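Asker: what follows is a predicted protein model with its sequence.
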Amino acid sequence: MHTDTERCVRAVRSKDARFDGWFFTAVLTTRIYCRPSCPVVPPKPENLTFYPSAAACQSAGFRACKRCRPDTSPGSPEWNQRADLVARAMRLIADGVVDREGVPGLAARLGYSTRQTERQLLAELGAGPLALARAQRAQTARVLIETTPLPMADVAFASGFASIRTFNDTVREVFALTPSDLRTRATRTAKSHPAAPTTPGTLTLRLPFRAPLTPDNLFGHLVATATPGVEEWRAGAYRRTLRLPYGHGIVALTPRPDHIACRLTLSDLRDLTVATSRCRRMLDLDADPVAIDEQLRADPVLAPLVDKAPGRRVPRTVDEEEFAVRAVLGQQVSTAAARTHAGRLVTAHGEPVDDPEGGLTHLFPTARALAGLDPESLAMPRTRRTTFTTLVSQLADGSLHLGPDSDWAETRARLLALPGFGPWTVDVIAMRALGDPDAFLPTDLGVRQAARELGLPSTPAALTGRAAGWRPWRAYAVQYLWATGSHPINFLPE
C-alpha cells in the first residue's frame, strides 16, 4: 500500500487509525516517522514519503515520533493472511527466530537460500531480516525500559542485543533518546497514572488492535474449550501457561474498549517478544476487520450478523502442535469430553508450573512427551488412538511440522495423509493453528445448523459453493455463523 501515495496522503490527512501498521509516514523535513493516525498536523504532501515497515524507516535514517509511538502500532494484517515467503518470514521474525538462529536459520526454516530470503524481504519491506529483527529488539527494549526497574544491562540482553554499546546506540538512533531518558519520561507518566504493583518478572502491557473488535466469541471460545490446569477464566481475564524458547510464562488477557490488557509473568525476560507475538496471534489482533466485514456484509444473509457484532476475530492458538493434539481429542465428542481428555494428559505428562495468582498448574505436554505414553492408557476408541499416536510420533520426530512458518497447502496435504484426519480436523487446524483466513468448515454441526436457520444450503457441497463469495475470509464467516447459536463459545464469561 505504501506505493499508493495518494491513498496514503488521504489516510494521513484523516488520521485514519485503520491504516496503522499498514504503512508508515516519514517526514523529510524533521526526519521523524509516524503512524498514519498521528495527531500532529501533517506537513505538506511533498514533504512526506511512505515506507512499508518501521525497520525501513529506521534504515533510511528516520527516528520514531515521540507522540504517536509508531513502533507500538498493530502489525500489518498482510503477514497473517498470506502464506508466501515474505509472510512466513515475518511470522518467524516476530517469533524471534532471527535472534535465536540468525538469518541462515530463518532461511533454512523457509526452505530458501539466505540471499533469496534477504532479497525478497528487502524488495517488499524495504529492510532485510537483520533490520526487521533490530526494530523488534528496539521495541522490546522500550517496553522493558518503561515498564520494569531492571538495570539497563539486563534490559539490553533480555531484548536480544549482543552488547550494551549496540543497545545504547540503537535506542538513541530509533527513539532520539537515551535509555535513561526513556525511563525518566516513563516514570513521570507513571506518577500521573499510577499502575497496579507487579511482582518480579511480571510486565503489564497494552496490546493494540484495529477497531472494531467483538470479544464475545474470541474469549468465549478460548474459555469454553479451555484445558484444565493450562487455561482458565479468572477475575475477568483469560489466563494460560506458555511454553517459550527460554523458559515458560503465564499470561492474563483482559478485553478493554480500545486495547487488550496483557499481564505477563516470565521465567526469562528474553521471551517477552515471543510471548507478546504469540498472544497477538492467538487473539488475531492484527486482522483488518473493516476489510473483512465489508466483504462479508455484501452477502445479504451475513449482513445482519455483521452489523449486529462487527469485528469478530478467529480464536487461534499460542502453540500449533498443542492445538493439533487437542483437535484430535475433540473428534466426535462433546466439548466437555474433549476438555476432560486434555486435562488427563496434562496431569499425567505436562510439566508443573507455579501460579501464585491463580489455578494454573502445568504446561501442555510436548509431542515428545506424548509420543512415549502407553496407547492403552487413552480412554478413546482404538481408531482414534491410532490417529493420536501417529500425530504425536510424527510431530516428535519432525516428519510433520506445525508452526508459524508452515506452508498451508503442503501442511494440509500432510495432515490429510494421516489416518483418521478428515476435512473437519484438517480445516479446524488450518483455521485456528495455521491461521489460514479462508479455512472453512462446511461439515461442522454448528455451521450446518446456522446455515439451515438462515436459509443457506446445509449440505457441505452446496454450502461450499454458496460460500465462494466470502473468500478469502471464510474463517471469519464461520465465526459469524457460529455466533447464531447458544453454545458457551459465543459468550464472554462473567
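Answerer: Yes, it's here. Because the structure is a prediction, the values reported are computed rather than measured.
Asker: please count neighbours and contacts with C-alpha atoms only from this point.
Answerer: Fine.
Asker: got the buried residues for stretch 359-379?
Answerer: Applying a neighbour-count criterion of 16 or more other Cα atoms under 10 Å, the buried positions in stretch 359-379 are 359-367, 369-371, 378.
Asker: measure it end to end?
Answerer: From its first residue to its last, stretch 359-379 covers 25 Å (Cα to Cα, to the nearest Å).
Asker: all strands of the stretch 251-400 of the chain, in order?
Answerer: If you assign secondary structure with DSSP state E, counting those that start in this stretch, the strands in the stretch 251-400 of the chain sit at 260-266, 351-352, 362-363.
Asker: packing partners of the last one?
Answerer: By that I understand strand 362-363. Other elements packing on strand 362-363 under the criterion 3 or more Cα pairs under 8 Å, 6 or more residues apart in numbering; DSSP states H and E are strand 237-243, helix 335-349, strand 351-352.
Asker: list the contacts of F219.
Answerer: Y238, P315, I489, F491, L492, P493 (Cα atoms under 8 Å, 6 or more residues apart in numbering).
Asker: residue contacts, R31?
Answerer: Contact criterion Cα under 8 Å, 6+ apart gives G61, F62, R63 as the residues in contact with R31.
Asker: whoops, R326 was the one
Answerer: Going by Cα under 8 Å, 6+ apart, R326 touches A338, A342.
Asker: distance of it from G372?
Answerer: To G372, R326 is 17 Å away according to Cα to Cα.
Asker: next one: V325
Answerer: As judged by Cα to Cα, V325 and G372 stand 14 Å apart.
Asker: repeat for E146
Answerer: E146 sits at a distance of 44 Å from G372 (criterion: Cα to Cα).
Asker: and for P129?
Answerer: For P129, the distance to G372 - Cα to Cα - is 38 Å.
Asker: my read: L416 touches G422, true?
Answerer: Yes - the pair formed by L416 and G422 meets the contact definition of Cα atoms under 8 Å, at 6.3 Å.
Asker: and V143, what helix or strand is that in?
Answerer: In this assignment (DSSP states H and E), V143 forms part of helix 129-147.
Asker: the very next helix or strand once past that helix - contacts with which helices or strands?
Answerer: Note on helix 129-147: by DSSP H and E, the next helix or strand toward the C-terminus is helix 152-158. Using 3+ Cα pairs under 8 Å, 6+ apart, the elements in contact with helix 152-158 are helix 129-147, helix 164-175.
Asker: would you tell me which one of these is buried the most?
Answerer: Scoring the helices and strands packed on helix 152-158 by mean neighbour count under mean count of other Cα atoms under 10 Å gives helix 129-147 as the most buried, with a mean of 22.
Asker: for it, packing partners?
Answerer: Packing contacts for helix 129-147, counted by 3+ Cα pairs under 8 Å, 6+ apart, involve helix 54-59, helix 85-94, helix 97-110, helix 152-158, helix 164-175, helix 179-192, helix 272-282.
Asker: now the residue positioned nearest the centre of the chain: how far from Q394?
Answerer: The C-alpha lying nearest the average C-alpha coordinate of the chain belongs to R281 (Cα atoms, centre = their mean; 0.9 Å). Here the distance between R281 and Q394 works out to 25 Å (Cα to Cα).
Asker: next one: L329
Answerer: Taken as Cα to Cα, the span from L329 to Q394 is 16 Å.
Asker: here comes the other one, which I'd like you to weigh against the first:
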Amino acid sequence: MHTDTERCLRAVQSKDARFDGWFYTAVLTTGIYCRPSCPVVPPKPENMRFYPSAAAAQQAGFRACKRCRPDASPGSPQWDERADLVARAMRLIADGVVDREGVPGLAARLGYSTRQIERQVRAELGAGPLALARAQRAQTARLLVETTAVPMADAAFAAGFASIRTFNETVREIFGLSPTELRRRARPGSVAAASPGTLSLRLPFRRPLNPDNLFGHLAATAVPGVEEWRDGAYRRTLRLPYGHGIVALTPRPEHIDCRLALTDLRDLAGAIARCRRMLDLDADPEAVDDLLRQDAQLAPLIDKAPGRRVPRTVDADEFAVRAVLGQQVSTAAARTHAGRLVLAHGERIDDPGGGLTHLFPSAAALAALDPESLAMPRTRRATLTGVVDALASGVLHLGVGSDREEARARLAALPGIGPWTVEVVAMRALGDPDAFTPTDLGLRRAAAGLGLPATPAALIRHSAVWRPWRAYAVQYLWATDDHPINRLPMN
C-alpha cells in the first residue's frame, strides 16, 4: 500500500486509524516517522515519505514519533491473511525465530535459502529479516523500560540485545531518548499495579472488536488446569521457547489488558505475538465486514454485532490434539477428555493468582506414551496417536510459518482425520481466514435458519461470495445459536 501515494496521503490527512500498521509516514523536516493516525497536524505532502514497515523507516534514518508511538500500532493484517513466503516469514519473525535461530534458522524453517528469504522480504518490506527483528527488539525493550521496573540490564537481555551498549545505542537511535530518559518520561501510573513478577501491557487492535464470541469461545472450551475465566479475564498457561508463562487477558473498549507472568523475560515478545494471534488482534474488521455485508442474509448479523474475530490458539500442536478429542462430542465432553489428558500427562506449574495447574502436554510427551494408557475409544486413540506421532516426528508442521495447503494435505492423510477436523485446525491453528466447515452441524443449522443453502455442497457454492473471509462468516453464523461460546461468561 505504501506505493499508493494518493491513498496514503488521504489516510494521513484524515488521521485514519484503520491504516495504522499498513504503512508508516516519515517526515523529512523533523526526521521522525509516525502512524497514519498521528494526532499532530499533517506535514506538507512534499515532506512526507511512506514506508511499508517501521524497520524500513528506521533504516532510512527516521526516529519513532514520541506522541503516536508508531512502533506500538497493530500489525499489518496481511501477515495473517496471506499464505505466501513473505507472510510466513513475518509470522516467524514476530514469534522471535530470528532472535533465537538467526536468519539461517528462519530460512531452514521455510525451506528456502537465506539469500532468497533476504531478497523477498527486503523487496516487499524495505528491510531484511535482521532489521525487522531489530525493530521488534526495540519495541520489546520500550515495553519493559516504560511499563516495568526491571533493571535496564535485564530489560536489554530480555528484549534480545547481545549487550547493554547495543541496547542503549538502538533505543537512542530509534526513539531519540536513552532508556533512562524513556523510563523517566513514562506517564505516571504506566507501571500498572500488579503482582510481583507480572508485566502489565495493553494490546491494541483495530475497531470494532466484538469480544462476545472471541472470549466466550475461549472460556466455554477452556481445558481445566490449563485455562480458566476468572474476574473478567481469560487466563491460561503458555509453553514458550525459554520457559513457561501465565497470561490474563481482559477485553476493554480501547485495548486488551494483558498481564503476563514469565519464567524467562526473553519470552516476552513471543508471548505477546501468540496472544495477539489467539485473539486475532491484527485483523482488519472493516474490510471483513464490508465484504460479508454484501450478502443480504449476513448483513443483519453484521450490523447487529460487527467486528467478530476468529478465536485462534497460542499453540498449534495443542489445538490439533484438542480438535481430535472434540470430534463428534459436545463441548463439555471435549473439555473433560482434554482435562484428563492434562492431569495425567501435563507438566505441573504454580499459579499464585488463580487455579491454573498445568501446561498442556507437548506432542513429544504424548507420542512417548503407551497408547493403551489413553482412556478413550480405540478408534479415537488411533487417530490421536497418528496426529501426535506426525507432530513429534516433524512430518506434520502446524506452526506460524507452515505452508497452509501442505499442512492441510498432510493432516487429511492421517487416519481418522476428516474434512471438519482439517478445516477447524486450518481456521484456529493455522490462522487461515478463508477456512470453512460446511459439514459442521451448527453452521448448517444456522444457514438454514437464515434461508441459506444447508447442504454442504450448496453451502460451499454459496460461500464463494464470502471469500477470502469465510472463517469470519462462520463466526457470524455460529453466533446465531444460544450457546455459551457466543457470550461473555458471567463473573
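Answerer: Nice, thanks for sending it over. Here the structure is a predicted model, which is why all the values come from computation and not from measurement.
Asker: let me see the TM-score of these two.
Answerer: The TM-score (TM-score structural alignment, normalised by the length of the second structure) is 0.99; 490 aligned residues with a Cα RMSD of 0.8 Å.
Asker: what is the nearest of the contacts of F219 of the first structure to R297 of the first structure?
Answerer: Proximity of the contacts of F219 of the first structure to R297 of the first structure was ranked by Cα to Cα; the top entry is P315 with 20.5 Å.
Asker: what sits against the aligned residue in the second structure for the closest one?
Answerer: Residue-level alignment of P315 of the first structure against the second structure, with TM-score structural alignment as criterion, gives P311. Residues counted as contacts of P311 of the second structure (Cα under 8 Å, 6+ apart) are N213, L214, F215, H217, L218, M278, L279, D280, R428.
Asker: let's see that with 7 Å instead.
Answerer: Counting by Cα atoms under 7 Å, 6 or more residues apart in numbering, P311 of the second structure touches L214, H217, M278, L279, D280, R428.
Asker: and for the residue mapped onto P197 of the first structure from the second structure, the neighbour number?
Answerer: The pairwise alignment with the second structure assigns P197 of the first structure to A193, based on TM-score structural alignment. Taking other Cα atoms under 10 Å as the criterion, the count of residues near A193 of the second structure is 11.
Asker: looks to me like A193 of the second structure is in a strand.
Answerer: No - note on A193 of the second structure: no strand contains this position according to DSSP: H, G, I helix; E, B strand; the rest coil, which reports coil.
Asker: with distance to H259 of the first structure as added columns, please give the helices and strands packed on helix 152-158 of the first structure in JSON lines.
Answerer: Converted to JSON lines, these look like this (distance: least, Cα to Cα, whole Å):
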{"stretch": "helix 129-147", "distance to H259 of the first structure": "16"}
{"stretch": "helix 164-175", "distance to H259 of the first structure": "23"}
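Asker: nearest to P43 of the first structure, of those helices?
Answerer: In terms of Cα to Cα, the element of these nearest to P43 of the first structure is helix 164-175, at 20.5 Å.
Asker: surely E423 of the second structure meets A435?
Answerer: Yes - here E423 of the second structure reaches A435: they are 5.7 Å apart, a contact under Cα atoms under 7 Å.
Asker: intersection of neighbour lists for those two?
Answerer: Overlap of the contact sets of E423 of the second structure and A435 (by Cα under 7 Å, 6+ apart) is empty.
Asker: and stretch 75-87 of the second structure, how far from the chain's centre?
Answerer: 12 Å (Cα atoms, centre = their mean, to the nearest Å).
Asker: what residues in the second structure pair up with stretch 258-272 of the first structure?
Answerer: Stretch 258-272 of the first structure lines up with residues 254-268 of the second structure when matched by TM-score structural alignment.
Asker: with stretch 287-298 of the first structure instead?
Answerer: Per the alignment by TM-score structural alignment, stretch 287-298 of the first structure matches residues 283-294 in the second structure.
Asker: other residues contacting that stretch?
Answerer: By Cα under 7 Å, 6+ apart, the list of residues contacting stretch 283-294 of the second structure reads P77, R206, R207, P208, L298, A299, I302, P306, G307, W466, W469.
Asker: out of those, who's nearest V121 of the second structure?
Answerer: Distance to V121 of the second structure across the contacts of stretch 283-294 of the second structure (Cα to Cα) is lowest for P77, with 16.3 Å.
Asker: was I right about that closest one contacting L281?
Answerer: No - P77 of the second structure is beyond contact range of L281, at 8.7 Å (criterion: Cα under 7 Å).
Asker: ok, these two, which is more surrounded?
Answerer: A count of neighbours by other Cα under 10 Å puts L281 above the other of P77 of the second structure and L281, at 25 against 18.
Asker: from what I see, the more buried one and R202 are in contact.
Answerer: No - with contacts counted by Cα under 7 Å, L281 of the second structure stays clear of R202, the gap being 11.7 Å.
Asker: please point out which parts of stretch 345-357 of the second structure sit buried.
Answerer: Using 16+ other Cα under 10 Å as the test for burial, stretch 345-357 of the second structure gives H345, G346, R348, I349, G355, L356, T357.
Asker: do you know how far the second one is from A131 of the second structure?
Answerer: The reference is to G346 of the second structure. Counting by Cα to Cα, the gap from G346 of the second structure to A131 of the second structure is 38 Å.
Asker: do the same with the first one
Answerer: Using Cα to Cα, we find H345 of the second structure at a distance of 40 Å from A131 of the second structure.
Asker: and the fifth one, by the same measure?
Answerer: Applying Cα to Cα, the value for G355 of the second structure to A131 of the second structure is 40 Å.
Asker: could I get the full set of helices for the stretch 251-400 of the first structure?
Answerer: Ranges of helices within the stretch 251-400 of the first structure are 272-282, 289-297, 303-308, 320-329, 335-349, 367-371, 382-397, based on DSSP state H, counting those that start in this stretch.
Asker: redo those helices as JSON lines? Include distance to A108 of the first structure.
Answerer: Formatted as JSON lines, the helices of the stretch 251-400 of the first structure follow (distance: least, Cα to Cα, whole Å):
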{"stretch": "helix 272-282", "distance to A108 of the first structure": "19"}
{"stretch": "helix 289-297", "distance to A108 of the first structure": "33"}
{"stretch": "helix 303-308", "distance to A108 of the first structure": "41"}
{"stretch": "helix 320-329", "distance to A108 of the first structure": "20"}
{"stretch": "helix 335-349", "distance to A108 of the first structure": "31"}
{"stretch": "helix 367-371", "distance to A108 of the first structure": "22"}
{"stretch": "helix 382-397", "distance to A108 of the first structure": "18"}
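Asker: and of those helices, who's closest to V86 of the first structure?
Answerer: For V86 of the first structure, the closest of these is helix 272-282, at 16.9 Å, according to Cα to Cα.
Asker: now do the closest one: distance to the chain's middle.
Answerer: The chain centre lies 6 Å from the centre of helix 272-282 of the first structure; the measure is Cα atoms, centre = their mean.
Asker: mean deviation of it from the second structure?
Answerer: Taken over the aligned residues, the distance from helix 272-282 of the first structure to the second structure averages 0.2 Å (mean Cα distance after the TM-score superposition for the first structure).
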